[in-house]
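Enquirer: Sequence and predicted structure below; questions after.
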Amino acid sequence: MVSIQVLEAFIRGKVSDEKCEDTIVNTADFIAIVDGVTSKSHFKYQGKTTGKLASTMIAGILERMPKETRLPELIKQVNQRFAAFYQQVDFTADPKSQGLQAVAVVYSRYYNQLWQVGDAQINLDGQLLTNPKPSDLVLSDMRSLILRLSPNSNQQADPGRKAILPWILKATQFANSDDSEWGYSIFNGQPIPETLLKVYPLTDGPHQIVLASDGYPKAARNLAASEAGLDEVLKNDPSCSHTYRSTKGLVAGNRSFDDRSLIHFVVTPEQ
């Protein structure tokens, strides 16, 4: 077994901390960042959006799981929890494109492994481990192009975001599908093919680990460096369409272009 020392943990909502759809898990057995997918509908349940509901459900499962639980069992339990929610609630939107969705990066102390489901980030001993959604890379470029071709439009209205939003929703058909180069992993109630999951077994030596949501352009070695990278983007490219291309930019009055969360910890072998 290994010992864990958490050095830093930080969470900040793009609008407010109350509306933040990210959740941090920090238990004796599991450390995780769970990033609820930005809600694409007006649905709320008990005041919570689909992204907030999804992230808190997954976090609750992680906090109660036995230490020997493996990633496939976590996915199974999440799917059961999502299914129970849909049975209890009258959800009228399309569940696959607008329902409960979240991504996560998880550290398992028992297995000394990192698990990556979706596009949340890992910085392992200075090495950035990402898992971007293929369609988001294309649509981020498309949004950038539209904004460049619309210099006289109201940039705050973000015509690029409006143009790509239907395609963001359509691309959910590739969720948890391994029969296409566009496939990607996500917690959405479906089984996730093993080929789309990323599991990183760690060596026995000490490790510096940062887990972060994609509210940071890059998960750096620590919180200060990650915040500095974000500050640079917000200052020099607030539309997130030039040096840092994203499917959305900074909205006037918001604190950032997305919710963000980060946890920084050290893993060392027990003597």
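Expert: Arrived safely, thanks for sending. Because the structure is predicted, anything quoted here is derived from the model rather than measured.

Enquirer: CA only for contacts and neighbour counts going forward, please
Expert: Noted.

Enquirer: so where do the helices sit in the stretch 51-200 of the chain?
Expert: 71-88, 95-98, 134-148, 159-170 (DSSP state H, counting those that start in this stretch).

Enquirer: Distance to Pro206 and mean neighbour count for those helices - can I get that in JSON lines?
Expert: Shown next, in JSON lines, are the helices of the stretch 51-200 of the chain (distance: least, CA to CA, whole Å; neighbours: other CA atoms under 10 Å):
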{"stretch": "helix 71-88", "distance to Pro206": "23", "mean neighbour count": "16"}
{"stretch": "helix 95-98", "distance to Pro206": "40", "mean neighbour count": "18"}
{"stretch": "helix 134-148", "distance to Pro206": "33", "mean neighbour count": "18"}
{"stretch": "helix 159-170", "distance to Pro206": "40", "mean neighbour count": "16"}
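
Enquirer: how about the ones you listed, which one is nearest Gln46?
Expert: Nearest to Gln46, of all those, is helix 71-88, at 12.5 Å by CA to CA.

Enquirer: Give me the contacts around the closest one.
Expert: For helix 71-88, contacts defined as CA atoms under 8 Å, 6 or more residues apart in numbering pick out 54, 57-58, 61-62, 100, 115, 187-192.

Enquirer: Can you tell me which of the helices of the stretch 51-200 of the chain is nearest to Leu230?
Expert: helix 134-148 (17.3 Å).

Enquirer: Packing partners of that closest one?
Expert: helix 159-170 (3 or more CA pairs under 8 Å, 6 or more residues apart in numbering; DSSP states H and E).

Enquirer: quick one, what contacts Gln5?
Expert: By CA under 8 Å, 6+ apart, the contact list for Gln5 reads 265-267.

Enquirer: can you pick the most crowded of these?
Expert: Sorting the contacts of Gln5 by how many neighbours each has (other CA atoms under 10 Å) puts Val267 first, at 20 neighbours.

Enquirer: what helix or strand does that one sit in?
Expert: Per DSSP states H and E, Val267 falls inside strand 260-269.

Enquirer: That strand: which residues count as buried?
Expert: Under the neighbour-count criterion of 16 or more other CA atoms under 10 Å, strand 260-269 has 260-267 buried.

Enquirer: let's bring in a second one:
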Amino acid sequence: MKYLEKSTGRTAAELIKQYIECKLDVNADIKIFAEEVTELIRNAYVEAGVADLVAEHAENRMTASTVVYCDNRKEVWMIGDCQCMVDGVLHTNAKKIDDVLAYMRASLIALAMKRGASVSDILKHDVGREAIMPLLREQCNFQNDACCDEFSYGVIDGFEIPQRFLKVIDVSGGHSVVLASDGYPKLMPTLNESECELNRLIVEDPLMVGKFKATKGLLAGQCSFDDRSYLRFTL
């Protein structure tokens, strides 16, 4: 269901960006941050008249993952599927349900290729992705699940984020910090190195079914399998 001019993910990202730039208190911790951005998006549902709808149908929610550096506390805050690297040490926040569906997609593609499909065929018509799409929609029901389910995960979506999904990295003794989305399968200390690793992977395995399994591969006309963000700075 479409109730916004932009995508739900884009709208969530813009709301969070505006909040960080204009409203986030310098003394806030990750708990305050999570509570306030959750309230912000919840209010947006009310204004759009879809509060009841999104409560029942999680796939229609404005959803975003975020990684934030708090200079006042010398911390990196991670909510959802994102990455952080501090002086070469990688910190991730991946979802187990994504791994399960990625393996399912890879097995279905392997079966299709065993029956004669080529890489080119799959790039044009990803039978694995097509098969797991209903499950990708259903996995939204695990987000911010208060039950300690192994498939549950945290995101910013206007509903309470359980404490266990608020990840804090202490960077007070660090020097170089990288914040990135999950669009980089192998995060490196520099943007150039990260892009080179991504390009190497795309050349070797455009379907993303080998060493790095994903819920989607490269699509025609695209330069990568997922959107990506990368920010590096020194303390």
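Expert: Cool, the structure landed. Owing to the predicted nature of the structure, the values given are computational and were not obtained by experimental measurement.

Enquirer: quick revisit: closest one to Lys235 of structure 1 among the helices of the stretch 51-200 of structure 1?
Expert: For Lys235 of structure 1, the closest of the helices of the stretch 51-200 of structure 1 is helix 134-148, at 17.2 Å, according to CA to CA.

Enquirer: Mean deviation, that closest one versus structure 2?
Expert: Helix 134-148 of structure 1, aligned to structure 2 and superposed, deviates on average by 0.5 Å (mean CA distance after the TM-score superposition for structure 1).

Enquirer: Find me the equivalent region of that helix in structure 2.
Expert: Under TM-score structural alignment, the counterpart of helix 134-148 of structure 1 in structure 2 spans residues 96-110.

Enquirer: hmm, back to that, mind listing residues that contact the strand holding Val267 of structure 1?
Expert: 1-14, 22-24, 32-33, 204-216, 222-223.

Enquirer: Okay, and which of these map to helices?
Expert: Of those, the ones assigned to helices by DSSP state H are Leu223.

Enquirer: Of the contacts of strand 260-269 of structure 1, keep whichever come out buried.
Expert: In the contacts of strand 260-269 of structure 1, burial by neighbour count holds for 2, 4, 9, 11-14, 22-24, 32-33, 206-216, 222-223, counting by 16+ other CA under 10 Å.

Enquirer: how close does the spatially most central residue of structure 2 get to Asn43 of structure 2?
Expert: Nearest to the geometric centre of structure 2 sits Asp81, at 3.7 Å (CA atoms, centre = their mean). According to CA to CA, to the nearest Å, Asp81 of structure 2 stands 24 Å off from Asn43 of structure 2.

Enquirer: Same question for Ala28 of structure 2.
Expert: Distance of Ala28 of structure 2 to Asn43 of structure 2, given as CA to CA: 20 Å.

Enquirer: Next: Val209 of structure 2.
Expert: From Val209 of structure 2 over to Asn43 of structure 2 the distance is 40 Å, taken as CA to CA.

Enquirer: OK, contacts around the equivalent of Thr247 of structure 1 over in structure 2?
Expert: Residue-level alignment of Thr247 of structure 1 against structure 2, with TM-score structural alignment as criterion, gives Thr215. Taking CA under 8 Å, 6+ apart, we find Thr215 of structure 2 in contact with 98, 101-102, 105, 129.

Enquirer: what's the distance between Leu179 of structure 2 and Cys70 of structure 2?
Expert: Leu179 of structure 2 is 12 Å from Cys70 of structure 2, where distance means CA to CA.

Enquirer: quick revisit: the match of Thr247 of structure 1: what secondary structure?
Expert: coil (DSSP: H, G, I helix; E, B strand; the rest coil).

Enquirer: That one and Ala110 of structure 2: what is the separation?
Expert: To Ala110 of structure 2, Thr215 of structure 2 is 14 Å away according to CA to CA.

Enquirer: Excluding chain neighbours, give the residue nearest to Leu197 of structure 1 in space.
Expert: Using CA to CA, 6 or more residues apart in numbering and skipping the chain neighbours, the partner closest in space to Leu197 of structure 1 is Val117 (5.9 Å).

Enquirer: so the one you found sits right up against Ser185, yeah?
Expert: Yes: the pair Val117 of structure 1 / Ser185 is scored as a contact, 5.7 Å apart, by CA atoms under 8 Å.

Enquirer: what is in contact with these two at once?
Expert: When contacts are counted by CA under 8 Å, 6+ apart, the set common to Val117 of structure 1 and Ser185 consists of 103, 196-197.

Enquirer: Return the closest of these with respect to Arg255 of structure 1.
Expert: The shortest gap between Arg255 of structure 1 and any of those belongs to Val103, at 21.8 Å (CA to CA).

Enquirer: and the aligned residue in structure 2 for that closest one, what is it in contact with?
Expert: Correspondence of Val103 of structure 1 to structure 2, assessed by TM-score structural alignment: Ser65. Taking CA under 8 Å, 6+ apart, we find Ser65 of structure 2 in contact with 78-82, 155-156.

Enquirer: now Ser65 of structure 2: how far from Met113 of structure 2?
Expert: 34 Å.

Enquirer: Please apply the same query to Arg10 of structure 2.
Expert: From Arg10 of structure 2 to Met113 of structure 2 the distance is 35 Å (CA to CA).

Enquirer: Can you get me a residue count around Leu218 of structure 2?
Expert: For Leu218 of structure 2, using other CA under 10 Å, the count is 19.

Enquirer: Spatially nearest residue to Tyr19 of structure 2, not counting backbone neighbours?
Expert: In space, Tyr19 of structure 2 is closest to Val37, 7.2 Å off (CA to CA, 6+ apart).

Enquirer: That neighbour matches what in structure 1?
Expert: Residue correspondence to structure 1 (TM-score structural alignment): Val37 of structure 2 is matched to Val78.
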